[in-house]
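What follows is a predicted protein model with its sequence.
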Amino acid sequence: MDPKARVLDLGYAAGWRLVRALPRRWALGLFGIAADRAARGGGPVQLRRNLARVLSIAPAQVPDELVRASLRSYARYWCEAFRLPSMDPVWLTERVESSATGLEHIHEAAERGRGAVLALPHSGNWDVAGVWLVRRVGAPTVVAERLEPESLFRRFVRFREHLGFEIIPLTGGTTPPFEQLVARLRQGRMVGLLGERDLTGAGVPVTFFGEPARMPAGPARLAIETGAPLLPVHCWFTPDGWGFQVGEPIDTARGVQHTTQALADRFAADIAAHPADWHMLQPLWTADFTGDRIARRHTHRKPSP
């Protein structure tokens, strides 16, 4: 293994052990300090650009406090990810049910035996929502982006398998992910997909916050292929917990492009309501990609939420 990759892997392993051993308040405090340091000097340029689209202002006009809050939210996600395997799943399930709206859409899909495609943006803590699914509906099937190094990818797979998820790798599997996901939906299973970031460069053209972007075709294609409802899901943080919202099924009758645009519109409304909890530090809009960045979409990735 490359020495830098090994250091990265060992760093995550040490973090998992250390953060679980610390009291929650101390762990969140340490991650908050790291976020505040990252926010100095205006914070990550791409995060500021992305938030500017959400607010319909120039990047320089994005409030520094919003950038700081976004980085703190991102740090909280990672802190909770490290601690989640040791948290009480019964308590987590009850907390989700006390704050979530629209859970009846998931229950209805499960009762009809058709499964559902749950499409989410990179917001809040979707792993906690997955714990609720495991406890109340059944193990969700999710697609995992392959990370570098391979040992770190396997570590994240084990983490989510420990939570009760079924993991399908985005690349490198023996069967294409789409075929496996179709099979799971036809078995009445729930499929969860992070749906606003296109990793291939060949996604569906959409207008997102008034600008051209591309989004994955997978959520729409799966719903159209199987007849399973396409449910937009949004997650965000509250001061002492989490907020979750499951929207009404998106109409898929007009094809992949129209369905993906409708999903993008739903994502935009939800992100605008909780901009600080949208963890998008990577380029997403067409204008932010150059030829070399597009080429790098096809390479293995380092960790992102």
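Good, I have the coordinates.

Only C-alpha atoms from now on, for both contacts and neighbour counts.
OK.

Spell out the residue ranges of the helices in the chain.
Read by DSSP state H, the chain holds these helices, from start to end of the chain: 3-21, 24-39, 45-55, 64-83, 89-99, 103-112, 126-136, 150-163, 177-186, 218-226, 255-273, 291-296.

what about those, which gets the closest to Glu196?
Nearest to Glu196 among these is helix 255-273; the distance by C-alpha to C-alpha comes to 7.1 Å.

okay, the helices of the chain in a markdown table with distance to Glu248 and mean neighbour count next?
Listed next are these as a markdown table, based on distance: least, C-alpha to C-alpha, whole Å; neighbours: other C-alpha atoms under 10 Å:
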| stretch | distance to Glu248 | mean neighbour count |
| --- | --- | --- |
| helix 3-21 | 36 | 15 |
| helix 24-39 | 34 | 16 |
| helix 45-55 | 23 | 19 |
| helix 64-83 | 26 | 21 |
| helix 89-99 | 17 | 15 |
| helix 103-112 | 7 | 16 |
| helix 126-136 | 17 | 20 |
| helix 150-163 | 26 | 17 |
| helix 177-186 | 18 | 17 |
| helix 218-226 | 14 | 21 |
| helix 255-273 | 10 | 19 |
| helix 291-296 | 34 | 12 |
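
Included below, for side-by-side comparison, is a second structure:
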Amino acid sequence: MISTYKLFQLGLKIAPRLPVWLGNGLSDMAGTLIYGLIPAKRRAVLCNLAHAIPDRPISERHRVARAIFRNGMRNYYDMLRVHALTREERLAQIELHNLEYVYEAFKQGKGILGIAAHQGSFSFIPQIATAVNFDFYLVVEPIKPPELFELVRKLREEDPRSHTIAVGGSEVRTIFRALKGNNMVCMAIDRDVIGNGQPLTFFGAEAKLPVGVAEIALRTGVPIMPILPYHTPDGRHGVQFTPSFVVEPTGDKAADIARISSLMLRKIEEMIRLSPEDWVVLQPIWPDC
């Protein structure tokens, strides 16, 4: 049986040759099939959406769930083709909104902690570094097998100002070093990837989520900036920056971490509600899911 790594290598050869309309169309078909054929994933997504958008009718949540699966497959297609695009072609694929918030936050000289949900295309988010004049660090979940992770990392680091940091190792030192250099470090905080999360309130219910970002913000005083990546109606990729905020320590570390985490999660909830179709999380977030 062919390995995931070999399939990925094959995809790297095929995907760039496809017209985008065809690649997106095939991705949508694959996403719809997976939605129908893997009930465990479908149930997890629908349960997550019941927490995130409970006011929407069940039929609407099913529509959003199908869109999530389609966007997830489009994200894989993007990952397989972006390496073959020229700088100009990559720039034409993204639109950045409210960059003034980024430049204003950089004036503090402490770097920026970008926070997001697993939304939009994480293959095109690093293209921020291509569009603007600063280094961009994306904190990611390590992929198995290791050789596949290294291949994906190289693809994401096509631009010399785009960097990948894997969780589960010495990432904290790398993050501190990047922030000290006044760069942007972006990470998703809506899922407990490595299993060391703490119980936090998310969409009104308790879920285990990471608190590392809150700890870093508390130690450094770095500006925290919520970021919304999303797919545009014309098939491109948007990134919306929002005003940053800085948290001040009170001397009670545990209370401060809880307070900062709560502030960040309220922002992330807003982002997900704005574009639930882009919330590509196929794993259950809450215990009841």
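Happy to help now that I have it. Predicted, not measured: the structure shown is a model, and the values here were computed from it.

What would you report as the TM-score here?
Aligned and superposed, the two chains score 0.87 in TM-score terms (TM-score structural alignment, normalised by the length of structure 2); 279 aligned residues with a C-alpha RMSD of 2.3 Å.

Can you tell me how far Val67 of structure 1 is from Leu281 of structure 1?
The span separating Val67 of structure 1 from Leu281 of structure 1 equals 11 Å under the rule C-alpha to C-alpha, to the nearest Å.

any residues in contact with both of the two?
A shared contact of Val67 of structure 1 and Leu281, defined by C-alpha atoms under 8 Å, 6 or more residues apart in numbering, is any residue touching both; here these are Leu47.

Alignment lookup: Thr238 of structure 1 to structure 2.
Under the alignment (TM-score structural alignment), Thr238 of structure 1 pairs with Thr232 in structure 2.

how much space between its match and Phe124 of structure 2?
Taking C-alpha to C-alpha as the measure, Thr232 of structure 2 falls 12 Å from Phe124 of structure 2.

Looking at the helices of structure 1, which is nearest to Gly247 of structure 1?
Go through the helices of structure 1 one by one with C-alpha to C-alpha and the one that ends up closest to Gly247 of structure 1 is helix 103-112, at 7.7 Å.

which other helices and strands contact the closest one?
Secondary structure elements in contact with helix 103-112 of structure 1, counted by 3 or more C-alpha pairs under 8 Å, 6 or more residues apart in numbering; DSSP states H and E, are strand 116-120, strand 241-246.

close enough to count as contact, Asp265 of structure 1 and Phe208?
Yes: in this structure, Asp265 of structure 1 sits in contact with Phe208. The criterion is C-alpha atoms under 8 Å, and the distance is 6.9 Å.

residue in structure 2 matching Leu263 of structure 1?
In structure 2, the residue paired with Leu263 of structure 1 is Met264, using TM-score structural alignment.

what's the spacing between Arg66 of structure 2 and Trp21 of structure 2?
According to C-alpha to C-alpha, Arg66 of structure 2 stands 19 Å off from Trp21 of structure 2.

And Ile216 of structure 2, by the same measure?
42 Å.

now Asp278 of structure 2
From Asp278 of structure 2 over to Trp21 of structure 2 the distance is 19 Å, taken as C-alpha to C-alpha.

and what of Asn48 of structure 2?
Taking C-alpha to C-alpha as the measure, Asn48 of structure 2 and Trp21 of structure 2 are separated by 30 Å.

go on, Arg90 of structure 2?
According to C-alpha to C-alpha, Arg90 of structure 2 stands 16 Å off from Trp21 of structure 2.

Just the buried positions in stretch 232-239 of structure 1, please.
Judged by neighbour count (16 or more other C-alpha atoms under 10 Å), stretch 232-239 of structure 1 contains these buried residues: 232-237.

For Ile106 of structure 1, what is the corresponding residue in structure 2?
Using TM-score structural alignment as the criterion, the counterpart of Ile106 of structure 1 in structure 2 is Val102.

likewise Arg158 of structure 1?
By TM-score structural alignment, Arg158 of structure 1 lines up with Lys154.

Ok, Arg24 of structure 1 next?
Under the alignment defined by TM-score structural alignment, Arg24 of structure 1 is paired with Val20 of structure 2.

Now for its match: which residues touch it?
When the contact criterion is C-alpha under 8 Å, 6+ apart, Val20 of structure 2 has no partners at all.

Quickly note the distance from it to Asn182 of structure 2.
To Asn182 of structure 2, Val20 of structure 2 is 36 Å away according to C-alpha to C-alpha.

likewise Val211 of structure 2?
From Val211 of structure 2 over to Asn182 of structure 2 the distance is 22 Å, taken as C-alpha to C-alpha.

hang on, the earlier thing: which residue sits closest to the match of Thr238 of structure 1 in space, ignoring its chain neighbours?
Taking C-alpha to C-alpha, 6 or more residues apart in numbering as the measure, Thr232 of structure 2 lies nearest to Gly238, with 6.1 Å between them; neighbours along the chain are not counted.

how close does the one you found get to His97 of structure 2?
Separation of Gly238 of structure 2 from His97 of structure 2 (C-alpha to C-alpha) stands at 8 Å.

What of Phe241 of structure 2?
Summarising the geometry, the distance separating Phe241 of structure 2 from His97 of structure 2, computed by C-alpha to C-alpha, is 6 Å.

what about the two, which has more around it?
Between Phe241 of structure 2 and His97, counted using other C-alpha atoms under 10 Å, the more crowded position is Phe241 (19 against 12).

So that one sits against Lys267, correct?
No: in terms of C-alpha under 8 Å, Phe241 of structure 2 does not count as a neighbour of Lys267; the distance is 11.9 Å.

Quick check: neighbours shared by these two?
Common neighbours of Phe241 of structure 2 and Lys267 are listed as Pro226 (criterion: C-alpha under 8 Å, 6+ apart).

before we move on, back to that, for Ala207 of structure 2, see how far away the residue nearest to Thr232 of structure 2 is.
As defined by C-alpha to C-alpha, Gly238 of structure 2 lies at a distance of 28 Å from Ala207 of structure 2.

ok, the aligned partner of Lys208 of structure 2 in structure 1 - contacts?
Alignment of Lys208 of structure 2 against structure 1 is given by TM-score structural alignment, with Arg214 as its counterpart. Listed by C-alpha under 8 Å, 6+ apart, the contact partners of Arg214 of structure 1 are 197-198, 201-206, 284-286.

Taking those, please make a ChimeraX selection of just the buried ones.
Typed into ChimeraX, the line below selects the buried ones among the contacts of Arg214 of structure 1, using 16+ other C-alpha under 10 Å:
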select :197,198,201,203,204,205,206,284,285
